[in-house]
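[1] Here is the input, now give the coordinates:
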Amino acid sequence: MKKSLFIFLFGLISSFSVLAQETVVKGSVKDAVTDEAIPDVTIAIEGTELKEQTDGFGQFVFKSAVPFGEQMLKISKSGFLPKRYPIVVNEGQTLNIQDMTLEVDKGSQSDLFTITLSDDELNDDTGGSDNISGLLSSSKDVFQRTAAFEFSSSFFRVRGLDSDNGTVLINGIEMNKFDTGRPQWSNWGGLNDVVRNQEFTSGLKPSTYNFGGVLGSTNIITRASSYREGGRITYSSSNRSYTNRLMASYASGLMEDGWAYTIMAGRRWGNEGYQDATLYDSNSFFASVEKKINEKHSINFTSIYAPNRRGKSSANTQEVYDLKGIKYNEYWGYLDGEKKNSRIKEVEEPILMLNHFWDISDKTSLNTNIGYQFGKIGNSRLDYPGGANPSPAYYQDLPSYALGDPDGPDYGAAYVAEQNFINNGQIDWDRIFDANLTNNISGNYAAYSLYEDRTDDKQWTFNSILTSEINENIILNASLNYKKLKSENFAEIIDLLGSTNGVLNVDSFSNSPFDENNPDAVAFEGD
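    Next up, the predicted model:
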């Protein structure tokens, strides 16, 4: 009787142990050459309808029950050669298949492309580039990846095309600007850890989200459930655009109650980068919250706020480089013993978006998104309606101007200009303030002022994207898009530089009034 009771209890305990153990199949996929994690790889179990995708860290977990016994895993992604892995699934055990690899499909290398994510845009008013910052490049070609990182889009462009020929999206919402057609990368600058999960489509190939451009499309995925659980703190030091960078992020992963959240904060700063007086001051904040309602519906809210200020660097001629070196920047001068840059770019455009994901069936899904972006972009510069051009590199003040005199080269004037430029060659803020103070006494308007070219935008975006796999050879994508933009463009006085009489609202070159209906208008700070 005791033996029977013992056998019964042993069998009962064993049964509970088996029931308590969960059968789990998980793993990771990485690039066979670079050893980097590959996101959005499809993991399928052949002979079943079970499929999962890797997250931003290349990890996957099968959430549905996997059949026991010998199975075949198929891993695949566009641009890579697919692979098959035999596995054995045992009941009540965890099968952890780490570091499966995929190799690049060499046959697709005719469609190689480069995506550059730069904090620094080419600027129309300088005719050149601002500070060259770090880049995030994605390409299957070693040369293109290296060229994109080392030279950036300022000096190297695929097929000579600018970035307005490529489309950038976040969760399916297009981020390219209406006026320039280019994305404003600094709107999410400093958030490297949460914008790594991206889907690339090269050239004019079909995209799940939109038609894209001739340089392809990039969709940045910020779903909270797509981030691997855990935290990260990163510190970096550089001598390019900024001196220091500090980032901290944390992701909860998908929790048992169906909620997931990811947060991140970052800061980049420096008194100057590689070129003189190129200050950098940037803060970045990110939050994404997702609620998985059931197996078919999920809602995600994302907010991005990345205000940044940076001092610009000038585009210089060879003559200027020969006299002052490659670090020279004409936009600054000493004021009260400190370097003051006259050209500051300030970007402050928060992004809010709400996304609904509906898995209608195993082969059909609907993604509906609404986004709102608002804020300002400002570029400051000196105006001189009542004074001489304050630029220290003004062409008439350089040696070449005297040497190119139609009556013959004036070597004496060229030597004086050369020595003056070498020994000084920066904005004379003291002279500018003195000119305005003198005009105050005489009752005249300001000879100089500091103003900002402003663009204030408010944009609503709505789209709904349907994806349906009709059969193994046909995939249908349909999209409905709507945008509404209100853009205000103007110049605003930010500093009268010692003047109390205001500045006459006229063009400094032609002396014609900006407002023909009010030709004698006087502007003060804030106007």
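[2] alpha carbons only for contacts and neighbour counts from here, please
    Will do.
[3] nearest spatial neighbour of residue 177, skipping sequence neighbours?
    Counting by CA to CA, 6 or more residues apart in numbering, residue 177 lies nearest to residue 183, which is 5.8 Å off, once chain neighbours are set aside.
[4] Can you give me the separation between the one you found and residue 373?
    Separation of residue 183 from residue 373 (CA to CA, to the nearest Å) stands at 13 Å.
[5] So these two - more neighbours on which side?
    residue 183 (21 against 18; other CA atoms under 10 Å).
[6] my read: that one touches residue 175, true?
    Yes: using CA atoms under 8 Å, residue 183 makes contact with residue 175 at a distance of 5.7 Å.
[7] all helices of the stretch 251-400 of the chain, in order?
    In the stretch 251-400 of the chain, the helices defined using DSSP state H, counting those that start in this stretch lie at 318-324, 399-403.
[8] now the stretch 101-250 of the chain
    142-155.
[9] run this one through as well so I can compare:
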Amino acid sequence: MRILFFFFGLIQAAAFAQLPTKPILLKSKNQWVDSNLDKDGWKYFQDQYTNESTLTEGDEEVPFIPSLLQSGKDLFSALTGFSFSIRRFRMKGLSNRYFSQSIHEISMNQLSDGNIPWANWGGLNEVTSNNQYATGLKDNEFQFGALGNAVFMQLNASKLFPQTTVTLNLSNRNYHQRIAFTKVWSESKNGWSFASSIAYKQGVGGQLKANEFKGFSYFLSIDKRLRNHLFSLVLLGNSQMNTRTAAITEELAGLAASKQYQPGWGLQANKIRNANWQFNHQPMILFSHEYNLHEKIKQISTLLLSSGEKYTTALDWYNAADPRPDYYRYLPSFFTDSLLAQDVLSQIQLNPSQLQINWDHLYWINQNSSSDKRARYLLEDRVERNKKIALNTRYRIQLNNRLLISFQGQYRKEVYTYFKRINDLLGAKYSINWNQFAEDNLPNSTAIQNDLNHPNQIIRVGDSFGYHYAMHLSQWLIMSQAVYTMPKFDLNAAIEYTSTYYQREGKYRNGVFPQNSFGLSEPNYFNNGQIKMGITYKLNGRNYYYFRTAFSSKPPLVNDLYISPRINSLKQLDISNEWAFMVEAGYILNAPKLKITANAYWIRINNAMDVMSFYHDGYRNLVNYNISNIGTQMMGLEWSMAYTLFGGVTFNAAMSVGKYVYHNRPNYSVMADNEPYISEKGVLYIDQFPITGLPHLAIYNGLAYRSNSNLFLNLSSSYMGNQWLSFNPIRRTYDAAQNLPIHLDAEQIARPSSLPNAFILDFSAGYSCRIKKFKDGSAYYLQFFLGVNNLLNQSIITGGYEQLRFDIPGGDINKFPNKYYYSPGTLYSLSIKTKL
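    Below you'll find the predicted structure:
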């Protein structure tokens, strides 16, 4: 901390010690540019700057080199952002909480899980592309930033490009048609600006037989400029309903003769019906105010209000057979008797419908298993409702031509309410709010009651059941940063402090945990901070070298703090703040024909936490694996290049190579949902185990052609390797390594499951033409864009996981084989846009 304050003091002392400077005149193509222009005005001339430019200080002439100004994506992100996404690539191997997104400077990262809810503004491509990016620890104007990257979205009507566009998209992805209309008016003479956009997306069938997608997006922005004030109102939202896909085993892909097999649907009255849906609608409204207090001081304030719901659907059953057709006990591989296995295989081959949900059979059981038609099967919604309020204020102070400082304060309050809701009783008349797992483990007791306050509650369609609780989360944040520009060096530093509050509120008094499930729990408070600083050496207007470092402390995510918040308020025993340390150094070349970026980094994260909940065959119950003291380390290199060859042809290349590992043995404990005690604990033997779920090696190459006639062509390839599946913790414990058969050893059990390397070929093309010109200079344009991914039509494994089951007595890792997600082959998207 002392180092940071010293750094801040050094910047400010240097600023106030400067003599008053004269306007700097920079010669470029016989034109002179005043350096007192806003920083963004320098970007156009950046490639022309060399040592010709000078700054007069006393009797000396010191070369003055412009700073790196970058409002769009850096070269590496621009080249790889889409191509690498098929394998769930994450920059620097970091988790989602180390990336940030804001709208009007309000953080969108959820306090509950750290994720960014991109779906909330999905479909509004024409307006949400007004972003600024800060990669890694680079300074930015708005916030502290993030270790991964930070995206800052500005949706003020007066800051959007005036346009009238109608867009039609045709695709064979999740949605097949999209139509959008966007209108952005120029600012009127009396200071009013308006912008609006609506979009509709839909798709049925296609490469996935049971696929269905419906989405409606809307956006409205109104600005009013009044002297030194800009008042803004923004409303946006996306109501979306779509089917979900599931991971499958290789055995299932073979039985169905298709890697696009999906078990979550079946025929009902000869019509396709899917059990796995997801819905999301969380609209938000923002009120913003910008006030120029002084020519060098600006205040920006924003209030956000949001309320909405999202849910996923799934089958649930009580005292009945598992209805899922991919349940492992229904497959040939489950049977050790070869004759039985062959018999099951023959039945599936003769009747492939066994691999789909038998909806008619579920209805028949519900209507005939009891005289009162109590539900044995039902379709449930797993609901998350949220309410959010946030207030942010930032002061931007340009003390002089060299020193820019800013101060930010932000308050966020988020309330998440979770419960299950009956979507469809599937022909039954009612159900009872009972816990069947407690009935099995604790018969003839009140433990069967999901809610002791309403015992034996009769529930019907629309009623909540199972669990019902709320999480109250809030956070205060203050931040300050400074950017100091010198002739050959740029310095930046930032500091941030947060105070975070978590508290659970139970709506049900659970029968297993009657004392600590209902009402408000004991709150938790966490105080955290982040600091970062960086220096950039400007050799000339084309060559830049930088070094940056940061320390970050974050509270545990609330979803990782509570063990089983569905039914009680118990928390992990080893609670601590998560902290990270990062250094990065790099080189940037911005020349007319050649652009290069190279960034080397080292990151160490300690004290992370996680909770994994799943059904455990040994316990015959839902269990919670509570993991603490997780340590990870990431080091690697990101490199990119764009070289203009000849005649509008550019060769692009990028590479990310890293080593991402766990650097210790985390602690774990196991608690079953219906047992009020820890049943086992120990350490996970994953030291030096690779971080899973993303490629550690990714390479991009591409040739792009752009002609003077507005034609664009791009052919690119991506190679991704060194990737491992999300792991099963049970296989990495002391118990799993004991009493193994002679032919097995612990290393075979613990070895990570790897994915095959992938090579992907993509193509894109764009063309723009003017179809009509008006006397006032405006014109109608017609734009086409075609993107084709996976040209070789490969069925690529995009991800997956080890099943959270393990044959401890036999040590057979193939008894519960890995599950994979497969790409659906070649995908295309054609966009046709008319623009005024």
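[10] Any idea what the TM-score comes out to?
    Here the TM-score for the pair of chains, by TM-score structural alignment, normalised by the length of the first structure, is 0.72; 409 aligned residues with a CA RMSD of 2.9 Å.
[11] Residue 11 of the first structure is nearest to which of the helices of the stretch 251-400 of the first structure?
    When the helices of the stretch 251-400 of the first structure are compared by CA to CA, helix 318-324 sits nearest residue 11 of the first structure, at 86.0 Å.
[12] if we can go back for a sec, hey, what's in contact with both of residue 183 and residue 175 of the first structure?
    Common contacts of residue 183 of the first structure and residue 175, defined by CA atoms under 8 Å, 6 or more residues apart in numbering, comprise 167, 168.
[13] give the contact list for the residue mapped onto residue 349 of the first structure from the second structure.
    Correspondence of residue 349 of the first structure to the second structure, assessed by TM-score structural alignment: residue 282. By CA under 8 Å, 6+ apart, residue 282 of the second structure lies in contact with 120, 237, 238, 239, 306, 307, 308, 309, 310.
[14] and which of those residues is nearest residue 634 of the second structure?
    Taking CA to CA as the measure, residue 634 of the second structure lies nearest residue 120 of those, at 30.7 Å.
[15] Tell me which residue of the first structure lines up with that closest one.
    Looking across to the first structure (by TM-score structural alignment), residue 120 of the second structure lines up with residue 187.
[16] How about the contacts made by the closest residue to that match other than its chain neighbours?
    Leaving aside its chain neighbours, residue 187 of the first structure sits nearest to residue 306 (5.7 Å; criterion: CA to CA, 6+ apart). By CA under 8 Å, 6+ apart, the residues touching residue 306 of the first structure are 186, 187, 188, 189, 190, 282, 283, 284, 285, 348, 349, 350.
[17] mapped onto the second structure, which of those hold?
    Contacts conserved in the second structure for the contacts of residue 306 of the first structure, counting by both residues aligned by TM-score structural alignment, their matches' CA atoms under 8 Å: 186, 187, 188, 189, 190, 282, 283, 284, 285, 348, 349, 350.
[18] Next, count neighbours for residue 440 of the first structure.
    18.
[19] In CSV, list the contacts of residue 282 of the second structure along with distance to residue 737 of the second structure.
    Below are the contacts of residue 282 of the second structure laid out as CSV (distance: CA to CA, whole Å):
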residue, distance to residue 737 of the second structure
120, 45
237, 51
238, 49
239, 49
306, 49
307, 49
308, 47
309, 44
310, 41
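[20] which of the residues you listed lies closest to residue 405 of the second structure?
    Using CA to CA, these come closest to residue 405 of the second structure at residue 306, 30.6 Å.
[21] now the residue nearest to the match of residue 349 of the first structure when sequence neighbours are not counted: how far from residue 153 of the second structure?
    Take residue 282 of the second structure and drop its neighbours on the chain: the residue closest to it by CA to CA, 6+ apart is residue 308, 3.9 Å away. In this view, residue 308 of the second structure and residue 153 of the second structure are 21 Å apart by CA to CA.
[22] picking up where we left off before, to which residue of the second structure is the residue nearest to residue 187 of the first structure aligned?
    With TM-score structural alignment as the criterion, residue 306 of the first structure pairs with residue 238.
[23] Residue 208 of the second structure versus that match, what's the distance?
    Taken as CA to CA, the span from residue 238 of the second structure to residue 208 of the second structure is 23 Å.
[24] Residue 319 of the second structure now?
    Counting by CA to CA, the gap from residue 319 of the second structure to residue 208 of the second structure is 32 Å.
[25] count of residues packed around residue 507 of the first structure?
    14.
[26] Can you name the residues that contact it?
    Taking CA under 8 Å, 6+ apart, one finds 385, 513, 514 in contact with residue 507 of the first structure.
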